[in-house]
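> Dropping the sequence and predicted coords here.
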Amino acid sequence: MEDCQHILKALGAFDYVAATKLISKITKAYQPIGNIFTRLCSCESSFTQLQFLRSRWFVMRKDTSVEIVYTNLASELPKEILNITTATSSLSNTDKNHLIVVMDALTKLCHIRRDMINLYQAILAQSIKGEFDEILNDMEALQTKTLDLNLSKNLSVLGVGVEKEIKILTCLLRARTAITNYAFQEACIALFQLKGDLTEWKRICQEQDYPEKSSTRPDDTKELSTWRFPLFGTGQSESKVHKQGDIWPNTIRWHARVLGNLTSKMTLYFNTILLEKESIVSDQDPEKTLWKGLRIDYYEQISTFKKKHNAYSIGLVYEVTHDTPFYPQGYVCCPKTTPYEPPQGIHSFPFIYCHPKEPPNKHLPSIISIIQGSKHKLSDPRSGPVYFYDHTIGSTYYMMRVDKHAVCVIIYLDKHLNREPATVEFITNIVTSLRGSTVIEELIRVD
C-alpha cells in the first residue's frame, strides 16, 4: 500500500501537515488504519516537540498524556492485525500483508517511544546532580534492542529516525562522560559520531519525497576552515540559524544545543592539546580562533572577567581518583601494555586549564587543602561557591565543583572581606554552563 509508505515518510520527516492530509486519503480506503495513523501522528508530533516533559509542570489529564496514548496504541495494534487478517474487506492480500508488517513494526515503535520518554525524563531529572552513568547503561541497552528490531526496514524513514535519535542520545552521554574523565580520544570519537548522525538524520529528512510535502527546511550546516569544525562544529552562530528560520522539531534542536555545549566544554578542558593543533592551521591568534563559531566562548568570558575584576588566575583543577586513570595528554596509545602510574601528591590535582597559561602552582597546596576541607559543600550541586581567605599568603579563593573531577578556581592576590557578588555570579554561571545544567533544562524550554 503506497499511501502507507508516504505517511511513514512524512512522519519520519516531521512533516505532520502532509501526514495529516495523507492520512485522510487512507482513511477513505480503510478507516481503522486511518484512525491508528491519526493517533500516531498526534503522538509523534507531541513527542518530537517534547511536550511530555512540559506536562510535569502543568496540570494534565493522565489519560491524555503521550505516554499513555503510545501504551494504548501498542495494546490495540495487535488486535487490528487480527482484524486485518480475518477481514473480508476490499483490501487485497498483498495490501493486507503489507499492513500487517507495518502494524507489527508500529507496535514495537510504540514500546520504544515509551522507553525513550522515560530516558528523556531521567536526563532532565539529573540536570543539577549530573549523574548519568546508569542512564547511559539504559541508553546503550535500548540502542541494542532497537537495532535488533530493525525498525528502519519496515517503517521507512520513521524507523531510521528512531534509530538515529537513540544513537545520538547515547553519543551525547558518552561524550559527556569522556570529557568529565579527561579522555580526549573517546570524547573526539563520541562528538564526531554525534555530529555525523545528526547531520545525516537532517539530510535524510530533507531528501524524502512524498505527496503533499511541505516547504523544504533550510540547510543550516556550513564548515569553517579551522581544523576542528569538520569534526564538531556547525560553523554558524545561533542568531544566523534563527534568522534563517530553524523549524526542526525540538528534539533535533535540543540535540544540536547539547552538541554545542559539549563542544565548548571539550574545548576548555582540552585547551592545551587543542591549541597545539590550532596553531598549525591558523595564522591568527590560535587562542581566539580556537573558539571561533562555538556556541559558548568560555575563553572570551574568562579573559573579559579577569581583566575587568583584576583576578590573578582562573582555572580548572582536576581531582584524580582511583577509579579513573588520568593521562595529561588525554589518552594512552597502548592501555593493555602500558602500565598506569597515577600521579602522586600535589600532582594528583593538576590544572587542566588556566588563564593566564602559567599554572599558579605556588597556590596549589592551599587549593588542595580547601578542596579536601570543603568536600561536602563542593559536592552539593545546589550549594554556592566556596569562599576562603588564606592569611598565610594573603590570597582569596573562590571554588565551585563542575563535575566529579573538575573544580573551578578563581584566585585573587588581595583580601576580600566578604564574598564579592560579581565573582560569585560569574563562577556560578560558568560552572552551571559547564555542568550542562542550563542546556539540559532547555528540554522544557525549547520553542
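Noted; the coordinates are in hand.
> make it CA atoms for all contacts and neighbour counts henceforth
Fine.
> State the distance from the residue lying closest to A256 once chain neighbours are set aside to P343.
The shortest distance from A256 to any non-neighbouring residue, by Cα to Cα, 6 or more residues apart in numbering, is to L198 (7.8 Å). Using Cα to Cα, to the nearest Å, L198 is found at 38 Å from P343.
> more neighbours, these two?
Neighbour count, other Cα atoms under 10 Å: between L198 and P343, L198 has more, with 20 against 16.
> show me the contacts for the more buried one.
By Cα atoms under 8 Å, 6 or more residues apart in numbering, the contact list for L198 reads 164, 168, 252, 255-256.
> same question, H6
So H6 contacts 19, 22, 210-211 (Cα under 8 Å, 6+ apart).
> neighbour-wise, which of those residues leads?
Tallying neighbours with other Cα under 10 Å puts A19 at the head of the contacts of H6, with 27 neighbours.
> what comes up buried for the helix or strand hosting that one?
Assigned by DSSP states H and E, A19 belongs to helix 16-29. By neighbour count with 16 or more other Cα atoms under 10 Å, helix 16-29 contains the buried residues 16, 18-20, 22-23, 26-27.
> ok, and what's touching it?
For helix 16-29, contacts defined as Cα under 8 Å, 6+ apart pick out 3-4, 6-8, 10-11, 33-35, 37-38, 41, 45, 211-214.
> could you flag which of these are buried?
For those, a burial check counting by 16+ other Cα under 10 Å picks out 4, 6-8, 10-11, 33-34, 37-38, 41, 45, 213.
> Second structure for comparison follows:
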Amino acid sequence: INPSMGSILISIVKCEQSYTSFEYLKMKFFRRDHNKMYADINNSIRNFIKSPPDQPDVDRLVKICQNLKNFLRIRQEQIIIYREIPIYFQNVMSENFTDKIEACKEKVGEFKITECMGSLGVGVEKELTILKYLFMGRKAIIEYNLEASVIFLYKVKSLISSWKEICSQQIYSEQKSEETGSTLQAIQAFFIAPDRHVKRGHNSPNHILWLEKFLNNLISKMSLYFMRIFLGRETAMGADVRSLLRRINPDYHSAIRNFRNRHISLVYEITDEPFHENGYNLAGEGSFRFIYSCEDKIPMDHLPKIISIIQENNEKKGASLDKSEPVCVKDQNACYYFIHVEHHVYLVAISERTEKVDSSTMEFITTLARRLDGTE
C-alpha cells in the first residue's frame, strides 16, 4: 500500500476510535482538538489528490481519497449534531433538530456514502436514521400519540439490531489478541466485513450503546405514560402489569411503587397542541388528565387542588412549574409534591398526611423527572 495512503487511513482509524467513544463530548480541557484532527487529514488527502503517486492504480486511490473526504465531512456534521442534542432536549416540539439530521442524511445520499464506504457507510446512514426516529418517537410520546410512538421506537429497535449485526462482522482494536494479520488487512477490514464473522457480544461501540440506552429509556417512558391504555389491553387478554413490565429496563413503575407511602401520578395539561388519546382536546377540568397513577384508583378528589397549584404557579412565574426544582404545597388534608417533567407533563406525589417537607420525596421526584426527560 502507498505510504501516504496508509498514513491517511491510519489517521482516519484514530478519528473513528475517537468518534465512536464520544470523546468529542468531553470537556474541552480533556479532549483532543477534533477540528484540527479532521483538518490535518483533509490536508493530507488534498495533497495526495494534488500530487498522486506514480503507480498503476493511482486513479483508484484518488477516487478512494475523494470518498474519504466526503465521509469526513459527514462525520464532522454528525459531531455538530451530537453536540447540539442538549439544546433540543429542552425544545422538544421544535423540528429543527430532525430537519438538521435529514439534511445530513441527504448529503450521505448525495455523496453515495453507503455505496462507496461499504459497511461503514451503511452504519453512518443507519446512525442518522436512528437518531432522527428517536427524537420523533420522543416527541410522539410527549404528544401522547401512542401509534406514532410505537412505530418510531419499533423502527429504531430494528435498525439498531441490523446495525449491530453489521458491527459484529468487523474487526475492532480490542480483538487484536484474537485476530492477527498485516496492517493492510486491518485497514481493509475497517471498510469491508471479512468472510469469517467475529461476534462481539455486548462489546458494541459506545455510540451504539448510547443510542440503545436512549431507546430503552424511551420504551420505559412510553410504558409509564401509556400504562393505563396498555393495561386495559393486557387485562382484556387475561394478563397483568407483570407481563407488561417483565422486560422493561429501567422499570419506572416498580421504582414508584416501591417508594414509601406516596401516591405518585403523572398529570398531562392539555392545550391547543396535539393530544391524541381521544382525537380532540378536552376543556375545563378534563384538560388535566391523569395519564399515569401508581395505584388502581386515580386520586380524582385531589384533582381540583392539583389544577389550582399548577395554574397558580404558572401565573406567578409566567411559565410552567420549574423543570429543575420541585415544589411542595401543603393544605389541611394533604401534602403535594410537584415537578415539571417536560412540556405539559407534571409529576405529582401526594401524601395524605400533613407533615413537614420530606427531602427524600423531593429528591426522588427530581431524579425521576430528570430520567424521564432523558437529561440524567
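Cool, the structure landed. It should be emphasised that the depicted structure is a prediction, and the values quoted were computed from it without experimental measurement.
> care to give me the TM-score?
For these two chains in superposition, a TM-score of 0.87 is obtained (TM-score structural alignment, normalised by the length of the second structure); 352 aligned residues with a Cα RMSD of 2.3 Å.
> quick check, nearest of the contacts of H6 of the first structure to E140 of the first structure?
Ranked by distance to E140 of the first structure (Cα to Cα), the contacts of H6 of the first structure are led by A19 at 31.0 Å.
> what do we get in the second structure for that closest one?
A19 of the first structure is assigned no aligned equivalent in the second structure, the criterion being TM-score structural alignment.
> Centre of the chain to stretch 28-38 of the first structure, how far?
Averaging C-alpha positions (Cα atoms, centre = their mean, to the nearest Å) puts stretch 28-38 of the first structure 36 Å from its chain's average.
> Pull the contacting residues for R56 of the first structure.
For R56 of the first structure, the contact set (Cα under 8 Å, 6+ apart) is empty.
> Helix, strand, or coil at it?
Following DSSP: H, G, I helix; E, B strand; the rest coil, the label given to R56 of the first structure is helix.
> Relative to Y269 of the first structure, how far out is the residue nearest to V424 of the first structure when sequence neighbours are not counted?
Spatial nearest neighbour of V424 of the first structure, chain neighbours left out: P385 (6.7 Å); criterion: Cα to Cα, 6+ apart. P385 of the first structure sits 20 Å away from Y269 of the first structure, going by Cα to Cα.
> Kindly report the same for A74 of the first structure.
According to Cα to Cα, A74 of the first structure and Y269 of the first structure sit 45 Å apart.
> what's the answer for R54 of the first structure, then?
On the measure of Cα to Cα, R54 of the first structure and Y269 of the first structure end up 33 Å apart.
> same check, this time on K308 of the first structure
According to Cα to Cα, K308 of the first structure stands 23 Å off from Y269 of the first structure.
> And T177 of the first structure, by the same measure?
Applying Cα to Cα, the value for T177 of the first structure to Y269 of the first structure is 13 Å.
> repeat for S156 of the first structure
40 Å.
> Of those two, which one has the most company?
Y269 (25 against 19).
> Spit out the contact partners of the counterpart of the more buried one in the second structure.
Mapped onto the second structure by TM-score structural alignment, Y269 of the first structure lines up with Y225. Contact partners of Y225 of the second structure, counting by Cα under 8 Å, 6+ apart, are 141, 144, 266, 291-292.
> residue ranges for the strands of the first structure, please.
Counting by DSSP state E, the first structure has strands at residues 313-318, 351-355, 386-390, 395-401, 406-412.
> Between those, which one is closest to L142 of the first structure.
L142 of the first structure lies closest, by Cα to Cα, to one member of these: strand 406-412, at 30.1 Å.
> quick check: that closest one aligns to which part of the second structure?
Aligned by TM-score structural alignment, strand 406-412 of the first structure falls on residues 345-351 of the second structure.
> who touches the matching stretch?
142, 261-269, 334-341, 361, 365, 369.
> Recalculate using a threshold of 7 Å.
Contact with stretch 345-351 of the second structure is made by 262-269, 334-341, as judged by Cα atoms under 7 Å, 6 or more residues apart in numbering.
> And stretch 358-365 of the second structure, by the same measure?
326, 337, 339.
> Scan those residues and report the most crowded one.
Neighbour max across the contacts of stretch 358-365 of the second structure (other Cα under 10 Å) = I339, 27 neighbours.
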